[in-house]
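A.B. asks: structure here, sequence nowhere to be found:
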């Protein structure tokens, strides 16, 4: 019997019968095209997981993290060390996917993932450095190019509900650097480790976005900015475009997928558990689901932590009350990436945003045969990123020239 995922994310059903596990496994295999745990290492780890058992997932990836960390520490060659450190980052992040984020073990895993990624940067010589951006008495973790200059655009990469700043390396960080752009990979409130500091999804997430853009200017960067959003980041970036200030100099948007009406997206694309249940009923339903689908329960518990005091249901209500983006204010080139395996509502909203953008805007739909039909094109990130960097070169070249 197949177990449902949180929504329609284009799962193939080839790796696990549990829908959430299958999507996460596909995500990790997609990232393996760009480094991290190899396909062979992932298949070895998957074979040690009991389908539908989140504890076995966490344990298997914790062992993978220990093994890759030991290999990285023993490596004398910097190339070998860099690869092993990136693999260790991936393994630590994978273990966190189905782990209770409130536990000391999860807190330690988040710290180890960041430490491994920083070791990867040192070993590889990639020109990125950690940057803690002050916000609301805490900080937003990120990584920024060490050589910011006015002469080339800065691509600000933002993820969604399942990402941390380290994951964003695979979602454009490495590809944009290779294409010649400056890069900022950053966690907004609700993402990565920020809920542990009392920063949660909601209005603070967009407030954090403005703090990030102001911090970029405070760091001395005066050039153009490109926004790149994945999953929920497609909403945050589209909303930021609508409300952008002339001083922000946002010149292009890349999103998988751009979302202009978050309330409609939740209403139409979320599964019945999260879409229909009022707050008290939802809590009871989540508790009941743990008896039948503990993986789904683990995922929902993580989101509950990210949404903070409001909880999942309260946050859905808050997002549903947000006004839709005024598409007449989307006056810039937009690249929308969407897969055939994704919900029809995401296709509709992506097309709306592209239609509102400038003539150079494009909507690219990936079919199943491309391997990129799943949510965020995770089955073929190399293809999606090639499309993104190729298009970006025509509207905001890395040289900074018009």
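C.D. replies: Looks like it arrived, so ask away. Bear in mind the structure is a predicted one, so any value in this text is a computation, not a measurement.

A.B. asks: could you use CA atoms for every contact and neighbour count after this?
C.D. replies: Noted.

A.B. asks: who's in contact with the residue nearest to the spatial centre of the chain?
C.D. replies: With distances taken as CA atoms, centre = their mean, residue 159 lies nearest the centre of the chain, 2.9 Å away. With contact taken as CA atoms under 8 Å, 6 or more residues apart in numbering, residue 159 is in contact with 165, 168, 187, 229-234.

A.B. asks: again, but for residue 238
C.D. replies: Contacts of residue 238 by CA under 8 Å, 6+ apart are 253, 258-260, 325, 330.

A.B. asks: most neighbours among the residues you listed, please name it.
C.D. replies: Counting neighbours by other CA atoms under 10 Å, residue 258 comes out on top of the contacts of residue 238 with 34 neighbours.

A.B. asks: ok, so what distance separates the residue nearest to the centre of the chain from residue 254?
C.D. replies: 12 Å (CA to CA, to the nearest Å).

A.B. asks: shared neighbours of these two, anything?
C.D. replies: Common contacts of residue 159 and residue 254 (CA under 8 Å, 6+ apart): residue 229.

A.B. asks: show residues contacting stretch 239-247.
C.D. replies: Under CA under 8 Å, 6+ apart, the answer for stretch 239-247 is 206, 209, 250, 253, 260, 325-327, 329-330.

A.B. asks: 6 Å instead?
C.D. replies: Stretch 239-247 is contacted from outside by 329-330, using CA atoms under 6 Å, 6 or more residues apart in numbering.

A.B. asks: next one: it to chain centre, how far?
C.D. replies: 21 Å (CA atoms, centre = their mean, to the nearest Å).

A.B. asks: and it, what's buried?
C.D. replies: Within stretch 239-247, the residues that count as buried by 16 or more other CA atoms under 10 Å are 239-242, 244.

A.B. asks: next, the one to line up against it:
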């Protein structure tokens, strides 16, 4: 909790209990990184060692410790790769990616480290998947729209082109397409689903690839168009079952999922986690201090936040092409505003106990108002160890709920399919 403009404000009430750090902001990031362990994204020993070495009051300490660990692990990956130990190389590269990614979390857009950390994390991620291509079939792809090229990775359920259920994953407000491999991609291919992970407009990293792909140039209708173009891209593939297409996303990705599912009727199911259908309402109720006064005054309010909050807001404003959250709010009132009744396909509304009350309200409201009779709702609780934002502290349970529901709604189960 932080005092901003005389008011106690949390950007999002995203955690209840602490594992290591006393500061909420870096503790949430630490627990988020811990969640990557379920598919090899971090090693607990490395992560806790770094936590002991980091000065929690120093953004420089955070960045330096993670960068040094990333470089060390990357060097071991290169050694394994040179000797032909592909599995070991892939496992080390994926951890190096996560540590460069963590360093990025402490960099502001106007710093050289911002682009450098991102570039290194993407490089290591690509090397990781390519080293493990036998275990993780995949293709590096681009979604094209009006001359823009949006990079992604198509994770395949298996080698070959037999049509499979496919999920388009949207990124969260702090999430890169590489993160979404851990936050759904691997879980999908484990269960016989293809998955597209991609950086699109309104995603934090898209401007590294397409500098003009900002919210300014993608208002509501253009956002709908590029989302529909993404659906077109996926459905053009022979390995995609057009009757079993799914859209999903976590956090801000839940809001993007609501937009995509409302403007495109080709989905067989949608899984927003959490389903924010009004970003403006969330900003009004969750971050009111940043709406008072001018953009310059809003920027001054941001400077009173802990450093990771400052970085988060700066990166979010940069990715959308604005100077402050106040500016973004005015476009969000139009672009990220959905009537839940417009999501006609079956919908699983997922949220957690530690979410901001406004996120919880919208999740329940979505479930109650979206019209499909197959709709379902799930709340991650402290009792189940799944109370953190988007159930990040218990992703195995989150995916158990999500994919069991999808299997039933889509009438699909990899174990029950006839041999191809």
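C.D. replies: Great, that's in hand. As the structure is a prediction and not an experimental result, all values here were calculated from the model.

A.B. asks: tabulate the buried residues of stretch 239-247 of structure 1 in CSV, adding columns for distance to residue 100 of structure 1 and secondary structure.
C.D. replies: Formatted as CSV, the buried residues of stretch 239-247 of structure 1 follow (distance: CA to CA, whole Å; DSSP: H, G, I helix; E, B strand; the rest coil):
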residue, distance to residue 100 of structure 1, secondary structure
239, 30, helix
240, 31, helix
241, 34, helix
242, 35, helix
244, 36, coil
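
A.B. asks: tell me which two in those are the farthest apart.
C.D. replies: Greatest spacing in the buried residues of stretch 239-247 of structure 1, by CA to CA: 239 and 244 (8.5 Å).

A.B. asks: distance of the residue nearest to the centre of structure 1 from residue 26 of structure 1?
C.D. replies: Between residue 159 of structure 1 and residue 26 of structure 1 the computed distance is 17 Å (CA to CA).

A.B. asks: what's residue 270 of structure 2 aligned with over in structure 1?
C.D. replies: Mapped onto structure 1 by TM-score structural alignment, residue 270 of structure 2 lines up with residue 253.

A.B. asks: so who does residue 170 of structure 2 touch?
C.D. replies: By CA under 6 Å, 6+ apart, the residues touching residue 170 of structure 2 are 249, 253.

A.B. asks: just give me the match in structure 1 for it.
C.D. replies: By TM-score structural alignment, residue 170 of structure 2 lines up with residue 158.

A.B. asks: same question for residue 143 of structure 2.
C.D. replies: Aligned by TM-score structural alignment, residue 143 of structure 2 pairs with residue 133 of structure 1.

A.B. asks: count of neighbours near that match?
C.D. replies: Applying other CA under 10 Å, we find 20 other residues in the vicinity of residue 133 of structure 1.

A.B. asks: same check on the one 4 residues further on?
C.D. replies: In terms of burial, residue 137 of structure 1 registers 7 neighbours under the definition other CA under 10 Å.

A.B. asks: separation between it and residue 187 of structure 1?
C.D. replies: Per CA to CA, residue 137 of structure 1 is found 15 Å from residue 187 of structure 1.

A.B. asks: do the same with residue 77 of structure 1
C.D. replies: 31 Å.

A.B. asks: just residue 337 of structure 1 next, same as before
C.D. replies: Counting by CA to CA, the gap from residue 337 of structure 1 to residue 187 of structure 1 is 21 Å.

A.B. asks: nearest residue to residue 164 of structure 1 other than its sequence neighbours?
C.D. replies: Excluding the flanking residues, the one nearest residue 164 of structure 1 by CA to CA, 6 or more residues apart in numbering is residue 192, at 4.1 Å.

A.B. asks: hmm, I typed the wrong one, I wanted residue 294 of structure 2.
C.D. replies: Using CA to CA, 6+ apart and skipping the chain neighbours, the partner closest in space to residue 294 of structure 2 is residue 326 (7.6 Å).

A.B. asks: show me what that neighbour lines up with in structure 1.
C.D. replies: Match for residue 326 of structure 2 (TM-score structural alignment): residue 313.

A.B. asks: for the stretch 1-150 of structure 2, what spans make up the helices?
C.D. replies: Assigned by DSSP state H, counting those that start in this stretch, the stretch 1-150 of structure 2 shows helices spanning 24-35, 44-53, 59-82, 86-104, 112-131.
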